[in-house]
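Novice: Sequence and predicted structure are below.
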Amino acid sequence: MSEQYAYQPHRLLRKRVRDIASGIEGELMAVINENVSDTGIERWMELAYIRNASGREFTTAVDNVQPA
């Protein structure tokens, strides 16, 4: 299993965004193409890392990110 991650450009980086799945708002810190598999079969997904008001970061699918 490969552990190589790749940062992706995104037009909303460092901007205020909302995760439409949870409704939580924060600043988009990074978008990373990441292996999310917990088995031996690789499964890659673009994840958005969002930092909320408390300073905690969480991830969501990049398709769930919209401007706040």
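Specialist: Nice, I can see it. What you are looking at is a predicted structure, and each value in this text was computed from that prediction instead of being measured.

Novice: From here on, just use CA atoms for contacts and neighbour counts.
Specialist: Noted.

Novice: pull the longest strand from the chain.
Specialist: strand 25-35 (DSSP state E).

Novice: helices or strands next to the next helix or strand after that one in the packing?
Specialist: As assigned by DSSP states H and E, the chain's next helix or strand after strand 25-35 is strand 44-51. If you count contacts as 3 or more C-alpha pairs under 8 Å, 6 or more residues apart in numbering; DSSP states H and E, strand 44-51 packs onto strand 25-35, strand 57-61.

Novice: ok, second structure coming up, stack it against the first:
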Amino acid sequence: MPEAYEYVTHPLLRRRVRDIASGTEGELMAVVNENVSTTAIDRWVELAYIRGTNGREISTAIGNVEAAGR
């Protein structure tokens, strides 16, 4: 059985970013190519994990991430 996820390098890792969908700002902790399928057909998406100032992490599509301060 193949892995359900794999880490992806990204130029904004460990930098301050903003999730445009929620407005959350924080540090980009990881980008993961993750199989989110609940069926026999694989569905892979790249998810960004952002740690907010409160210490809680959120996940969002990598397309929703931009450098903070733009």
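Specialist: Sure, I can see it. Values in this document were obtained by computation on a predicted structure and should not be read as measured data.

Novice: before we move on, back to that, next, format the helices and strands packed on strand 44-51 of the first structure as a markdown table and append distance to E46 of the first structure and mean neighbour count.
Specialist: What follows is these, written out as a markdown table (distance: least, C-alpha to C-alpha, whole Å; neighbours: other C-alpha atoms under 10 Å):
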| stretch | distance to E46 of the first structure | mean neighbour count |
| --- | --- | --- |
| strand 25-35 | 4 | 20 |
| strand 57-61 | 6 | 16 |
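
Novice: of all the ones you listed, which lies closest to K15 of the first structure?
Specialist: strand 25-35 (5.4 Å; C-alpha to C-alpha).

Novice: Appreciated, that's everything.
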